[in-house]
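K.L.:
Can you look at this prediction? I've put the sequence above it.
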Amino acid sequence: MNEFFFKTIREGSINEVRSMLDKNPVLVNSKDARGSTPLILATYYDEMEIAKLLLEKGAKIDAVDASGNTALMGVCFKGFTDIAKLLIEKKAELNGRNAMGATCLIYA
């Protein structure tokens, strides 16, 4: 089920993501095979509405993937400023470091 959930996020199917979260709320902070959370994945794919939904459903904003990257680090790297603004407004950690010692500012 988890892999289908993450595939649904990558495809941007917000209604399906919402339905799956309603049926199984623990998915909100689950991890895929690479250690990414739904929020990290949604932000990495520039899925703003899904990111908002995940935050509303209790996604941990500063959760890290297997490399220690947060959602904010990912969007800074990709240049997705609108999602970066959302995460900052929601109080994402600005000074955290990943496994290589990089910060959001370094990626920005």
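P.N.:
Ah, there it is. Numbers count the residues shown, from 1 in each chain.
K.L.:
use CA for all of it now, contacts and neighbours both
P.N.:
Will do.
K.L.:
Report how many residues lie close to residue 19.
P.N.:
Neighbour count for residue 19, taken as other CA atoms under 10 Å: 11.
K.L.:
so what secondary structure elements neighbour the one helix or strand it maps to?
P.N.:
Residue 19 belongs to helix 14-23 when elements are defined using DSSP states H and E. When contacts are defined as 3 or more CA pairs under 8 Å, 6 or more residues apart in numbering; DSSP states H and E, helix 14-23 sits against helix 2-11, helix 48-56.
K.L.:
another structure for you, compare them:
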Amino acid sequence: MKAAGPGPACWKVFLQFYWLHSYSPRQRRRRLLADRSVRFPNDVLFLDHIRQGDLEQVGRFLRARKVALDTIHPSGMAALHEAVLSGNLECVKLLVKYGADIHQRDETGWTPLHIACSDGYPDIARYLISLGADRDAANNDGDLPSDLIDPDFKDLVELFKETKMD
């Protein structure tokens, strides 16, 4: 004996009708895209924008206070370390403007100045030193920023000679 009431096919037609007539085409499109889209945490997006040097997006995250600048991310570094690693002086300046700590250490005790010296970014090193970055800060291995300078990085070698004399 069959149960009274609409069958599964009837419900399917009803749901299709409801879906088509309850939402505008724009709303339907948004809902479909939202169901298929992948969402990343703000920190992941923020670090990606830093690595790409997208100052506009980095600025938006900072102004909206969507991220904490002192967070040590899974990479073992904070946002300022990532910006120095990318070699983007303007991004470094932007992060410092919004309160990034130039003395913050990563998981291995490296400061942003250690990274600037080891990777050969004299402009960033000069900027950090002008803000008072500690030239005598040792990392977990006991290395000073000046110990990490490749002799081929003449500008950095000269910078540390100049600042030692001051």
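P.N.:
That came through fine. On a predicted model such as this, the values are computed, not experimentally measured, just so you know.
K.L.:
hmm, back to that, same list, the helices and strands packed on helix 14-23 of structure 1, but as a markdown table with distance to residue 77 of structure 1 please.
P.N.:
Listed next are the helices and strands packed on helix 14-23 of structure 1 as a markdown table, based on distance: least, CA to CA, whole Å:
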| stretch | distance to residue 77 of structure 1 |
| --- | --- |
| helix 2-11 | 18 |
| helix 48-56 | 16 |
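K.L.:
returning to that earlier point: over in structure 2, find the residue span the helix holding residue 19 of structure 1 aligns onto.
P.N.:
The aligned range for helix 14-23 of structure 1 in structure 2 is 55-64, by TM-score structural alignment.
K.L.:
Could you identify which of the helices and strands packed on helix 14-23 of structure 1 is most buried?
P.N.:
Burial of these is given as mean neighbour count (mean count of other CA atoms under 10 Å); helix 48-56 ranks first at a mean of 19.
K.L.:
quick one: that helix to structure 2 mean distance?
P.N.:
Comparison of helix 48-56 of structure 1 with structure 2 after fitting gives an average deviation of 0.6 Å (mean CA distance after the TM-score superposition for structure 1).
K.L.:
how about that helix, which residues of structure 2 does it hit?
P.N.:
Mapping helix 48-56 of structure 1 onto structure 2 (TM-score structural alignment) gives residues 89-97.
K.L.:
what does stretch 66-80 of structure 1 give?
P.N.:
Aligned using TM-score structural alignment, stretch 66-80 of structure 1 spans residues 107-121 in structure 2.
K.L.:
So what touches the matching stretch?
P.N.:
72, 76-77, 80-81, 84-85, 87, 102-105, 122, 124-125, 128-129, 133-135, 137-140, 144-146, 148-150, 153, 156 (CA atoms under 8 Å, 6 or more residues apart in numbering).
K.L.:
Can you report how many residues lie near residue 76 of structure 1?
P.N.:
Residue 76 of structure 1 has 19 neighbouring residues, counting by other CA under 10 Å.
K.L.:
Just want the angle from the helix or strand where it lies to helix 48-56.
P.N.:
Here residue 76 of structure 1, judged by DSSP H and E, is contained in helix 71-78. Put simply, helix 71-78 of structure 1 runs at 160 degrees to helix 48-56, going by axes from the mean of the first three to the mean of the last three CA atoms, to 10 degrees.
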